[in-house]
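1. Build the 3D model from these lines:
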Amino acid sequence: MKIEQIYTGCLAQGAYYIVSEGEAAIIDPLRETQPYIDRLEKDNVKLKYIFETHFHADFVSGHVDLSKKTSASIVYGPTANPEFNAIIAEDNQVFEVGKIKIKVLHTPGHTMESSSFLLIDENGKEKALFSGDTLFLGDVGRPDLAQKAANMTQEELAGLLYESLYQKILPLNDEIIVYPAHGAGSACGKNMQKETVDTLGNQKKTNYALNQKDKESFIKAVTDGLLPPPAYFGMNVAMNKKGYDSFEEVLSKGLHALSPEKFEEMAEHSGALILDVRNNEDFAKGFVPQSINIGLDGDFAPWVGALIVDVKQPILLITDENNEEETVTRLSRVGFDNVLGFLKGSFQAWKSSGKEIDNVHRISATDFEKEIENKEVKIIDVRKESEYEAEHVDEAYNKPLAYINEWINHLEPTEHFYLHCAGGYRSMMAASILLARGYRNFTEIKGGFKAIAQTDVPKSDFVCQSKVLK
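-> I've put the predicted structure just below:
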């Protein structure tokens, strides 16, 4: 028997590849299926089942394409109603893969169809739990995403989650290995640990949600401090439930090279958003006017979903050369399939053609320190609230990037302000959006708070973020 965790950092997502005696199962696969096909061929095994823990909201699963290519059956837990052929398992139903068994545990609460999969080895020992979004390391699945579909409040869903965890998962043996669907950085939880694998016994000791005195306290603990889910989540659920275009079709369409002239013409007539995925330092020096920067070198896919929102939005890409395929792939993982093409030769081709360029007014943290000394200035910190509360520049306003579409309209266009995040990644996204909306009277700080912390700029007292989260 072999269990392989295939972890994708930019999504903080774990897929699982399980092999026993010439047969395989894959749990929660990513959109691009070729890596799985390659593994199956290399191991000379046949894919028997594709297990889906639930209808995912934060990424588009590869279940539909993978089933078409391998003839493997897709398996969901009870109450699921996909618009394609699938096995809807009963609670406690057992599936055989080689000499091992995979038992379905219906664990509703995150969503109504949410299920965990318990692996029983060839000796009959319960070995591993693939817990989906029901149980994370350090946290549990948020109970607010399925309210509309279930006609329930988040408190009612949290109550179901309590029963799932305390009646079905906590009684399991401490030695069982927990393999969750997500880790730290995912918007599907609020307090996840950085580790991606743990024992159930350790989670029983360290996970706050598994140490509540009663159902009422559990509901309060897991619903307290929940931030609104990214707006694209519902669209991803729909794609996972209804099906989608094949990844190969999406990739072929997106890899359409455009000259600067064709790129400009298409931008003017298609209503496409120009997405520049170069790193923030290169973007600051020069970019195509009206383009939005979301760097490929950070949490790219989740930020695309949070800021662009509409998965059907036409997109034109500007990437570093040879990064086009990687960019289209990552966009497809969160359902953004409508890429019309990319700028051939990257930004340098645009610049060499003599077309108009724009840039961001960026200064160093040292210059920032000099500029604000003994002056009354406005400073906007776009980090998360927990980061801001841990430590921030005195008198700075906290305006998290995730809510920019709400707070941008309250800015006074004639009032200058300074803009920063933790290291420059998020503040450059904010800067590009501000410029695209016509706000130009601001200065972005290179290196963000990490650089500012090395100066004598007045700051609040430091408070550990873990204490802030609690």
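
2. contacts and neighbour counts: CA atoms only from here.
-> Noted.

3. and residue 130, that one's in a strand?
-> Yes: Residue 130 forms part of a strand when assessed by DSSP: H, G, I helix; E, B strand; the rest coil.

4. can you tell me how far it sits from residue 198?
-> To residue 198, residue 130 is 11 Å away according to Cα to Cα, to the nearest Å.

5. Please enumerate the shared neighbours of these two.
-> By Cα atoms under 8 Å, 6 or more residues apart in numbering, residue 130 and residue 198 have these common neighbours: 178-179.

6. The two - which one has more neighbours?
-> Neighbour totals were compared for residue 130 and residue 198, and residue 130 leads with 27 against 17 (other Cα atoms under 10 Å).

7. The more buried one contacts residue 120, correct?
-> No: in this structure residue 130 lies outside contact range of residue 120 using Cα atoms under 8 Å: 11.5 Å.

8. how long is stretch 176-191 from one end to the other?
-> OK, stretch 176-191 end separation, Cα to Cα: 22 Å.

9. Give me the contacts around it.
-> The contact list for stretch 176-191 (Cα under 8 Å, 6+ apart) reads 5, 11-15, 28, 58, 126-133, 135-142, 192-201, 226, 229-230, 469.

10. Just the ones of these in helices?
-> 200-201, 469 (DSSP state H).

11. Please pick out the residue of the chain most distant from its centre.
-> residue 374 (41.2 Å; Cα atoms, centre = their mean).

12. Where does it sit: helix, strand or coil?
-> coil.

13. Would you mind measuring from it to residue 463?
-> Residue 374 is 26 Å from residue 463, by Cα to Cα.

14. swap in residue 368?
-> In terms of Cα to Cα, residue 368 sits 24 Å off from residue 463.

15. Pick out whichever of the two has more residues nearby.
-> Each of residue 368 and residue 463 has its neighbours counted (other Cα under 10 Å); residue 368 has more, 19 against 14.

16. for comparison, sequence B:
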Amino acid sequence: MQIDVIETTGLGDRSYLVSDGGVGVVIDPQRDIDRVLALAGKRDARITLVCESHLHNDYVSGGLELARAVGAEYAVPAGDTVAFERTAVADGDVLAAGPMRLRVMHTPGHTHHHVSYVLADADGAVQAVFTGGSMLYGSTGRTDLVGPEHTDELTHAQYHSVRRLVDELPAGTPVFPSHGFGSFCAATPTSGDSSTVGEQAQVNPALTQDEQTFVDQLIAGLTAIPAWYSHMGPTNAAGPTPVDLSAPRRVEPAELADRLAAGEWVIDLRSRTAFAHGHLPGALNFELAIANFVTYVGWLVPWGSPITLIGETPEQVAAARRELVRIGIDRLAGAAIGSPEALATGRELASYQVSDFTGLAAAMAADPDLVVLDARRADERAGGGVRGSLHIPIHALADRLDDVPPGDVWVYCGSGYRASIAASLLARAGRRPVLVDGGYGDEHTGAAAAGLHAEPATV
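-> I've put the predicted structure just below:
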């Protein structure tokens, strides 16, 4: 029996292909199913069963299209109301796929109807458990995505679901979650790339704390929900349309200039330093090479707004399109390909300064009234920030630009990625940003090393 991991780093998720005896089972597939089909071909496995642990909140599922494409049975939790034919599975059901058996366990918490799948071989020996958004590595799935009125109930349910997994499964059972590798579906940060039920019994908060402590700490630690999450559940319940990975319509320089002049969302995919050194005025920088690209495009761009990509190569644009369709951004206004100089057709490029925390410290010493913007989330800010800095999380900045005082604005975040988005938003608004390119918490080059870190009470 072979268990293959299909990693989607941009969303912090994993899908799985289990193959045995020429038969394949797929768990929680992403929307770009070509990856799954290619892997199944490599394993010489015919996919006969596709399983969903829940209606996902952080991506558009490829399960329905995959099942239809290969003629497989499609298993979805019975409690989820959907607009398509599927096998509705409930606690205790057993699904067969060749020599494999998958027992359904109702593990509510991440959602009301969430299930896990216990994999056994032909002899009934447990081989693995696929836990979706229930038991993660050193954490659990967040419990506030269904709605705030359900959070307390679901957090208690999550506690008991994780404990049930430990009570009913052998300690050596490998655990394969779908979330928790950078996904905002995790309630708290996860740890490690593999684990077993027995290992989780020693480290998972749901298994090392009493129920009320677990509930209180999980709820207190919940962070902001990415804006695009609200569209994923309804899309998955309705039945996603087949994925389209074709190249976006080519946008020529004259049309690109019009889109920029209209203030549309024109996204430059280059590195943040390359963008800072020269870009088309009005463009915004969402660096494709960083795993968080799709998260922050989905979070910041108003749903349904026209998006035009600027890529250096067709391959870069294709990679961005693949990332975006995973969260249902299917219809792009188009894409321009080439260097900023070529696309500018003689117009002057814009630029802004790039520095680091040492440079910020020197600038603050020279100008005590220097405007410094912290673009991190509230939970990060709670651990401290640059003294005297203004805190506006990146996902709120577009609506709060008027809250930023006039003058030069030095902007930082946890790594430099969100700061680059913030700097480009400020530049588009006619401000003069300085990008602090570096990690706030970096030991040797971060804020503390530059003497800038202040505790929350003094920030």
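
17. Could you quantify their similarity as a TM-score?
-> Remark: TM-score between the superposed chains equals 0.91 [TM-score structural alignment, normalised by the length of the second structure]; 451 aligned residues with a Cα RMSD of 2.5 Å.

18. Can you flag which of the contacts of stretch 176-191 of the first structure belong to strands?
-> 5, 13-15, 126-132, 198-199 (DSSP state E).

19. ok, back up a step: can you lay out the ones in helices among the contacts of stretch 176-191 of the first structure as a markdown table showing neighbour count and distance to residue 71 of the first structure?
-> A markdown table is the format used below for these (neighbours: other Cα atoms under 10 Å; distance: Cα to Cα, whole Å):
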| residue | neighbour count | distance to residue 71 of the first structure |
| --- | --- | --- |
| 200 | 24 | 34 |
| 201 | 16 | 37 |
| 469 | 14 | 45 |
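
20. out of those residues, who's nearest residue 281 of the first structure?
-> If you rank these by distance to residue 281 of the first structure using Cα to Cα, residue 469 comes first, at 31.1 Å.

21. Now do the contacts for that closest one.
-> With Cα under 8 Å, 6+ apart, residue 469 of the first structure has these contacts: 191, 386.

22. how close does it sit to residue 225 of the first structure?
-> Taken as Cα to Cα, the span from residue 469 of the first structure to residue 225 of the first structure is 8 Å.

23. just residue 334 of the first structure next, same as before
-> 25 Å.

24. Between these two, which has more neighbouring residues?
-> residue 334 (26 against 11).

25. didn't that one look like it was pressed against residue 32?
-> No: using Cα under 8 Å, residue 334 of the first structure is not in contact with residue 32; the gap is 11.4 Å.

26. still on that earlier bit, tabulate the ones in helices among the contacts of stretch 176-191 of the first structure in a markdown table, adding columns for distance to residue 176 of the first structure.
-> A markdown table is the format used below for these (distance: Cα to Cα, whole Å):
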| residue | distance to residue 176 of the first structure |
| --- | --- |
| 200 | 6 |
| 201 | 8 |
| 469 | 28 |
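
27. remind me, longest helix of the second structure?
-> helix 151-168.

28. At which residues are the helices of the stretch 151-300 of the second structure located?
-> For the stretch 151-300 of the second structure, the helices defined by DSSP state H, counting those that start in this stretch cover 151-168, 197-203, 205-208, 211-221, 229-238, 253-261, 272-277, 293-300.

29. In a markdown table: those, plus distance to residue 372 of the second structure.
-> As requested, the helices of the stretch 151-300 of the second structure are arranged in a markdown table below (distance: least, Cα to Cα, whole Å):
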| stretch | distance to residue 372 of the second structure |
| --- | --- |
| helix 151-168 | 35 |
| helix 197-203 | 39 |
| helix 205-208 | 37 |
| helix 211-221 | 26 |
| helix 229-238 | 30 |
| helix 253-261 | 27 |
| helix 272-277 | 18 |
| helix 293-300 | 21 |
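
30. Select, out of those, the one closest to residue 351 of the second structure.
-> helix 272-277 (5.1 Å).

31. The first structure: matching residues for the closest one?
-> For helix 272-277 of the second structure, the aligned range in the first structure is residues 280-285, judged by TM-score structural alignment.

32. And the matching stretch, what's buried?
-> Across stretch 280-285 of the first structure, burial judged by 16 or more other Cα atoms under 10 Å covers 280-281, 283-284.

33. Start from the N-terminal end of the stretch 301-450 of the second structure and give the strands.
-> 307-311, 334-337, 353-355, 371-374, 385-386, 390-391, 408-412, 432-436 (DSSP state E, counting those that start in this stretch).

34. Can you tell me what sits against the fourth one?
-> Okay, so that is strand 371-374 of the second structure. In contact with strand 371-374 of the second structure (Cα under 8 Å, 6+ apart) are residues 385-386, 388-393, 404-405, 407-413, 419.

35. And stretch 233-253 of the second structure, by the same measure?
-> 31-32, 55-57, 60-62, 64-65, 80-84, 317-318, 321-322, 325, 330, 332-337, 343-345.

36. list the buried ones in stretch 350-364 of the first structure?
-> Buried residues in stretch 350-364 of the first structure (16+ other Cα under 10 Å): 350, 358-360, 362.

37. Could you count how many residues lie near residue 158 of the first structure?
-> 28.

38. which parts of stretch 265-274 of the second structure are buried?
-> Across stretch 265-274 of the second structure, burial judged by 16+ other Cα under 10 Å covers 265-273.

39. Any chance of JSON lines for these, columns distance to residue 115 of the second structure?
-> Listed next are these as JSON lines, based on distance: Cα to Cα, whole Å:
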{"residue": "265", "distance to residue 115 of the second structure": "39"}
{"residue": "266", "distance to residue 115 of the second structure": "40"}
{"residue": "267", "distance to residue 115 of the second structure": "38"}
{"residue": "268", "distance to residue 115 of the second structure": "40"}
{"residue": "269", "distance to residue 115 of the second structure": "38"}
{"residue": "270", "distance to residue 115 of the second structure": "40"}
{"residue": "271", "distance to residue 115 of the second structure": "40"}
{"residue": "272", "distance to residue 115 of the second structure": "41"}
{"residue": "273", "distance to residue 115 of the second structure": "44"}
